[in-house]
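Enquirer: Below: sequence and its predicted model.
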Amino acid sequence: MAVENKSCILVVDMINDFVTGKFGNQNAIDAVKMAENTLKKLKGHLPIIFARDAHMVNDPEFRVWGEHAVEGTEGSEIVKSLSEFPDFILKKRHYDAFFGTDLDSLLRALEIKNIYIFGISTDICVEHTCAGAFYRYYNVKVVSDLCACIDQSRQISSLNNIKINYGYMPVKSEELLKEAL
């Protein structure tokens, strides 16, 4: 996928609860630091879209994960170090950033064909968002060093699933920058 004006960045769930809050971990902190450096360079070159969990009180998902990222709480907000970068912010209530949101409509309005996706958690929301993109015929590259899971084995497994099931190849942020700038 060659980068052209029909490409964008999609950042998934780099929010307080997933970085330093309830599900926070060092892998997420490291991914956010690297994402900050990458997004500084990309700002103004490609549209940057953030999709963030913003659950309603008593969301059925809480049966699986417990309460987290409740809309209107600090936990559902984008981490402060990344808050200056989004051109667009979408609230999502499900793993897949396409499901029940205006993401597909936004991408079509922007004439986007190619998406660079990264975020937290690779094995849940990033992977499900890749599925959503696949079923809508977008070209995707997952920026693997800007993704995070709770542990490395889940990260490797998820990136492999994305590659096998959707044909989306993982790339490093260096490759993204070379293609985009």
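Expert: In hand now; what should we look at?
Enquirer: contacts, neighbours, all on C-alpha from now
Expert: Noted.
Enquirer: any chance you could map the strands in the protein?
Expert: 7-12, 48-53, 88-92, 114-119, 139-143, 170-171 (DSSP state E).
Enquirer: Tell me which stretches of this protein form helices.
Expert: Using DSSP state H, the helices of the chain run over 16-19, 26-42, 62-65, 103-109, 127-134, 152-166, 173-180.
Enquirer: how close does the residue lying farthest from the centre of the chain get to Lys92?
Expert: In terms of distance from the mean C-alpha position of the chain, Asn58 ranks first, at 23.9 Å (Cα atoms, centre = their mean). Per Cα to Cα, to the nearest Å, Asn58 is found 15 Å from Lys92.
Enquirer: Okay, one more to line up with it:
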Amino acid sequence: MFSVTDELKDNYSGVFQNRIGFGRKAAIISIDFIDFYTQPGAPFFGQGVVDATIASVPLYAAARRAGLPVIYTKVVYDAAGTEGGMFVKKIPALRAFTADNPLAEFDARVTPEPQDVVLVKHHSSAFFGTPLSTMLRVMECDTVILTGCSTSGCVRATAVDAVSHGFRVIVPAECVGDRHQAPHDSALFDMNAKYGDVLPVAEVMAYVKKQAEAVAA
């Protein structure tokens, strides 16, 4: 189990873990909440992902009420897995992520609504090989709120690319999940230290509520 010890906190203190905060407008990014990760018996199943899916439902609803974009990603490959390149060579089980596999569908609890955007990606980051950065700038979003799975994989990769593209990164801790607690906790610590702010979902909801009030005013 990954443990955030006092020695680790002291080592990072004063250099990492500064707060960056919310910007003017945020977009919610829902990363790969598909049945491959949330259905018991599926090859990538993780209970932590199920918990994160459930925790994300009210956040998505609040974001839509506030008029904030909700952007979904999912992974879909050709039958040979060629689109996945070396990623699929490293993790051959990803070849099952094909359009005709029912497990490639979004979890029913967080199915995209008509106004939401759905992007197909072939690698870990939601930015790599997709128009996400351009879309966010056209939407005048300077902040991304990252939800989804896995914390140590696609969420962390997206956080790294987001800050590299000049976006503020917010991660509601309860809304991201992994198949094991140790890499989950390690990735949360790392993202909070270097790439964005890991916050309680209640704090993120408070921000979204303020955005909704501004829209209604």
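Expert: Perfect, I can see it now. The model shown is predicted, which means the values in this text are computed figures rather than measured ones.
Enquirer: Fetch the TM-score of the aligned pair.
Expert: Overlay of the two chains. TM-score (TM-score structural alignment, normalised by the length of structure 1): 0.91; 179 aligned residues with a Cα RMSD of 1.6 Å.
Enquirer: coming back round to it: Serialize the strands of structure 1 to TSV and add fields for distance to Ala69 of structure 1 and mean neighbour count.
Expert: Putting the strands of structure 1 into TSV (distance: least, Cα to Cα, whole Å; neighbours: other Cα atoms under 10 Å) gives the following:
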stretch	distance to Ala69 of structure 1	mean neighbour count
strand 7-12	13	25
strand 48-53	6	25
strand 88-92	10	18
strand 114-119	15	25
strand 139-143	23	23
strand 170-171	27	17
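Enquirer: Nearest to Asp30 of structure 1, out of these?
Expert: Set against Asp30 of structure 1 and scored by Cα to Cα, the strands of structure 1 come closest in strand 114-119, at 11.3 Å.
Enquirer: Can you check which of the helices of structure 1 gets nearest to Ser76 of structure 1?
Expert: helix 16-19 (6.3 Å).
Enquirer: The closest one vs structure 2, average distance?
Expert: In the superposition with structure 2, the average deviation recorded for helix 16-19 of structure 1 is 1.1 Å (mean Cα distance after the TM-score superposition for structure 1).
Enquirer: Structure 2: matching residues for that helix?
Expert: Aligning helix 16-19 of structure 1 against structure 2 (TM-score structural alignment) gives residues 35-38.
Enquirer: For the matching stretch, which outside residues touch it?
Expert: With contacts defined as Cα atoms under 8 Å, 6 or more residues apart in numbering, stretch 35-38 of structure 2 is touched by 42-47, 49-50, 102-107, 149.
Enquirer: right, and out of those residues, which lies closest to His180 of structure 2?
Expert: Within the contacts of stretch 35-38 of structure 2, the smallest distance to His180 of structure 2 is 7.2 Å, found for Gly46 (Cα to Cα).
Enquirer: quick revisit: please list all residues in contact with the residue farthest from the centre of structure 1.
Expert: Counted by Cα under 8 Å, 6+ apart, Asn58 of structure 1 has contacts Glu67.
Enquirer: Now check it against structure 2: what is it aligned to?
Expert: By TM-score structural alignment, Asn58 of structure 1 lines up with Ala80.
Enquirer: Cool, thanks, signing off.
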